[in-house]
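A.B. asks: Fold the following for me, if possible:
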Amino acid sequence: MKRVVVLSIASLLASACVGPASSLAAGLCRAGETTYFSCRTAQHTTISLCGSLGAMQYRYGKADKVELAFPEDAWQGSQQLGYAHYTRYRTERSEVGFSRSGVDYALFDDSEDGHRSAGVRVTTAEGTDHEVACHGPVEGRLDTLGKSLRCDADNALNGGNCP
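C.D. replies: Model (predicted):
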């Protein structure tokens, strides 16, 4: 009986320290927000796409310091974040993209032949590409956002076709 009580107290203390807002599963999303996408990188940063009731925001950084949040006003997310999607047999590619200060960002979630890759691609005004890949589990799926975000007609995944 004593052992069960000690284990229960240890479990309660561990859950009190982590809390729902800072859990690894929630990434950089706050309590009350939906985690549309979240993963950790090899650099121990987190990439998240969070939202609630019409608001949506991309976040990159650590729980104690978000380095980039776009758009600044999450209520503008559905207008400023663009969605692209492509599918064929055993392949699915989804992206949520935006531009900020001459830099293009593409949050991607790709699956091909059972292999999933995800992260964010950053393209500078000079055309230099840099990819920050997810390292470990990925929570959420970008392919569910097709009706929530504007279609990005300029993204090749859409083949120039937006409804």
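A.B. asks: Could you use CA atoms for every contact and neighbour count after this?
C.D. replies: Fine.
A.B. asks: so how many other residues sit close to S117?
C.D. replies: 14 (other C-alpha atoms under 10 Å).
A.B. asks: Please disregard the earlier target; I meant L13.
C.D. replies: L13, neighbours per other C-alpha under 10 Å, totals 11.
A.B. asks: what's the helix or strand for it?
C.D. replies: helix 2-18 (DSSP states H and E).
A.B. asks: Could you point out the helix or strand that follows that helix?
C.D. replies: Next along from helix 2-18, by DSSP H and E: strand 34-41.
A.B. asks: what's that following strand packed up against?
C.D. replies: strand 46-52, strand 129-140 (3 or more C-alpha pairs under 8 Å, 6 or more residues apart in numbering; DSSP states H and E).
A.B. asks: another one to check against the first:
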Amino acid sequence: MKRLLLLILITYVILVSGCGEIIKQDDANDQNNDYNSLTTTKNYDNGSNEYESVYFQDDDIISMKYKGQFIFQDVYEKEVRINMEILENLNEGRIYQLYLSPLQGVPVERLSIGYFYESGDTIYKINPTEANLNMIKSSGNIPEDSVIVCQNAEIQDTLGEDERGWHQYIEVNGDEIEYHSYNNLVETGYYESFTWKKGVGLVFYQTGYGAERASIRLKLISNVKTNQTDTANQAINNPNKTLSLSPETDSKNEDRENLCTDNEELLFSFMLANSPKTLSVCISKTQPDYIVYRLGKKDKVELEFPENKANSWSEFSYSYYLRGGGAGNEGMDLNYLTFENGGYEYQIYQEYTAKDNMTNVGIRITEKATNEESEIKGLSNSIEGSLINLRDNKKIKTEIL
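C.D. replies: Here you go, the predicted model:
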């Protein structure tokens, strides 16, 4: 009876953990509909009794660099970053999400590694619902559908190695703790593994299906100390922030001319369709702190906004909409950067749809007096950076659509 209950519990957790849409099978379901309910949460308690993490001991580390291998429609290796978004810092623990930035060819719902509650030396992977979040916040109780993915004590697999079913177990090797789970009911069963190290964090992660289909494999290279505003600028040195399909695509992007100066970091840039012009959004590296929009060519910038960069962040607004579930749920990731100038509203857009597995970019210009709209489309294969990096930036007004 205990074994049956455990199998039911494990099966439920796997079903809501976000399986990909590329492989369609009985155990690959859409992520829980409450996926977005936590991704938009930014505020947490920073009181004097703030929890001190056993695994992530430096609170400034919110981005970690990994060597990644991705097997989807294409097979390639590249360096990527896992980002940590702290949702709640409580007296007895911390709730956070770990996620990858968008990668073209990887389903949107596979970008989220999961939501976790860490308390003491134990880490639980939690089902991301408001009810579960509120339970932990209000009482410190662990939701019944949570799974222990890290603790000091080993957990033995309740099934034999060759026995059919959902397997899960924990192995402890000094400061490193390994969690493994897999389904061998079918040949293409889902699997997931975490390796945690005290004082370091997540050092290894892999997920996918049997026969290495639709798989992700990540090995830690280094922790990166950042702050919330720095996170928005990491696309420049991080190929993962560029929506690209292969390392070859990245090398081409490096040769393109964006309109940022030596004293600025690139946030987002693309070339216009049927035009030699480029649109770039840049952020200053040093003081004074500013964000600026430019359109034109390297030797001739036709429009720069704002001219006076003082208080430039207040001149822009950022909005976005995120829906998981892959192509089957018409998943999408829509991002918009908007400003007004000379009686016109300018809306830079970056729109990804899982159904088409495409990212469209461009700028829509609306005359305020007449409400007439025109659109200038960009070349998707020329994208550098991402507007998504503004989600963690506290300086800009942000709206969730």
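A.B. asks: Can you tell me what N371 of the second structure aligns to in the first structure?
C.D. replies: In the first structure, the residue matched to N371 of the second structure (TM-score structural alignment) is G127.
A.B. asks: burial measure for that match, as a count.
C.D. replies: Neighbours of G127 of the first structure (other C-alpha under 10 Å): 10.
A.B. asks: Just after the lengthiest strand in the second structure, pick out the following helix or strand.
C.D. replies: Longest among the strand segments of the second structure by residue count, using DSSP state E, is strand 75-89. Tracing the chain C-terminally past strand 75-89 of the second structure and defining elements by DSSP H and E, one meets strand 94-100 next.
A.B. asks: can you tell me what part of the first structure that following strand aligns to?
C.D. replies: With TM-score structural alignment applied, strand 94-100 of the second structure matches no range in the first structure.
A.B. asks: if we compare the helices and strands packed on strand 34-41 of the first structure, which one ends up closest to E95 of the first structure?
C.D. replies: E95 of the first structure sits nearest to strand 46-52 of all these, at 11.5 Å, using C-alpha to C-alpha.
A.B. asks: compared with the second structure, how much does the closest one deviate?
C.D. replies: Here strand 46-52 of the first structure, set against the second structure after superposition, deviates by a mean of 0.6 Å using mean C-alpha distance after the TM-score superposition for the first structure.
A.B. asks: quick one: that strand aligns where in the second structure?
C.D. replies: Mapping strand 46-52 of the first structure onto the second structure (TM-score structural alignment) gives residues 278-284.
A.B. asks: List the buried residues for stretch 138-148 of the first structure?
C.D. replies: 138-143, 145-146, 148 (16 or more other C-alpha atoms under 10 Å).
A.B. asks: With stretch 360-380 of the second structure instead?
C.D. replies: 360-367, 377-380.
A.B. asks: Mind telling me what Y169 of the second structure corresponds to in the first structure?
C.D. replies: For Y169 of the second structure, no residue is aligned by TM-score structural alignment.
A.B. asks: Quick check: the counterpart of G342 of the second structure in the first structure vs G61 of the first structure, distance?
C.D. replies: Mapped onto the first structure by TM-score structural alignment, G342 of the second structure lines up with S101. From S101 of the first structure across to G61 of the first structure, the span is 18 Å (C-alpha to C-alpha, to the nearest Å).
A.B. asks: Between the two, which is the more surrounded one?
C.D. replies: When S101 of the first structure and G61 are compared on other C-alpha under 10 Å, the one with more neighbours turns out to be G61, at 20 against 7.
A.B. asks: next SSE after the helix or strand in which the more buried one is found?
C.D. replies: Taking DSSP H and E as the criterion, G61 of the first structure maps to strand 55-62. Following strand 55-62 of the first structure in sequence order, the next helix or strand is strand 65-70 (DSSP H and E).
A.B. asks: What residues in the second structure pair up with that next one?
C.D. replies: The aligned range for strand 65-70 of the first structure is 300-305, by TM-score structural alignment.
A.B. asks: Average offset of that stretch relative to the first structure?
C.D. replies: Mean deviation for stretch 300-305 of the second structure: 1.0 Å (mean C-alpha distance after the TM-score superposition for the first structure).
A.B. asks: buried residues in that stretch?
C.D. replies: When burial is assessed from 16+ other C-alpha under 10 Å, stretch 300-305 of the second structure yields the following buried residues: F305.
A.B. asks: who's in contact with it?
C.D. replies: With contact meaning C-alpha atoms under 8 Å, 6 or more residues apart in numbering, stretch 300-305 of the second structure is reached by 259, 292-296, 341.
A.B. asks: hmm, try it at 10 Å
C.D. replies: Stretch 300-305 of the second structure has contacts (C-alpha atoms under 10 Å, 6 or more residues apart in numbering) with 259, 277-281, 291-296, 312, 315-316, 339-341.
A.B. asks: ok, and for stretch 303-323 of the second structure, which residues are buried?
C.D. replies: 305-306, 312-313, 315-320, 322-323.
A.B. asks: out of those, which are inside strands?
C.D. replies: Reading strands off these with DSSP E, I get 305, 317-320, 322-323.
A.B. asks: could you redo those as JSON lines and give each row distance to E85 of the second structure?
C.D. replies: Shown next, in JSON lines, are these (distance: C-alpha to C-alpha, whole Å):
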{"residue": "F305", "distance to E85 of the second structure": "31"}
{"residue": "S317", "distance to E85 of the second structure": "21"}
{"residue": "Y318", "distance to E85 of the second structure": "19"}
{"residue": "S319", "distance to E85 of the second structure": "18"}
{"residue": "Y320", "distance to E85 of the second structure": "17"}
{"residue": "L322", "distance to E85 of the second structure": "16"}
{"residue": "R323", "distance to E85 of the second structure": "18"}
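A.B. asks: Tell me the one of those residues nearest L6 of the second structure?
C.D. replies: R323 (30.6 Å).
A.B. asks: Quick check, that closest one in contact with I400.
C.D. replies: No: counting by C-alpha atoms under 10 Å, R323 of the second structure does not reach I400; the two are 11.6 Å apart.
A.B. asks: ok, now how distant is E88 of the second structure from F116 of the second structure?
C.D. replies: The separation that E88 of the second structure has from F116 of the second structure, given C-alpha to C-alpha, amounts to 11 Å.
A.B. asks: Find residues that contact each of the two.
C.D. replies: Joint contacts of E88 of the second structure and F116 (C-alpha under 10 Å, 6+ apart) are 94-96.
A.B. asks: Can I get these in CSV including neighbour count and distance to V172 of the second structure?
C.D. replies: Output for those, formatted as CSV (neighbours: other C-alpha atoms under 10 Å; distance: C-alpha to C-alpha, whole Å):
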residue, neighbour count, distance to V172 of the second structure
R94, 24, 22
I95, 23, 23
Y96, 20, 23
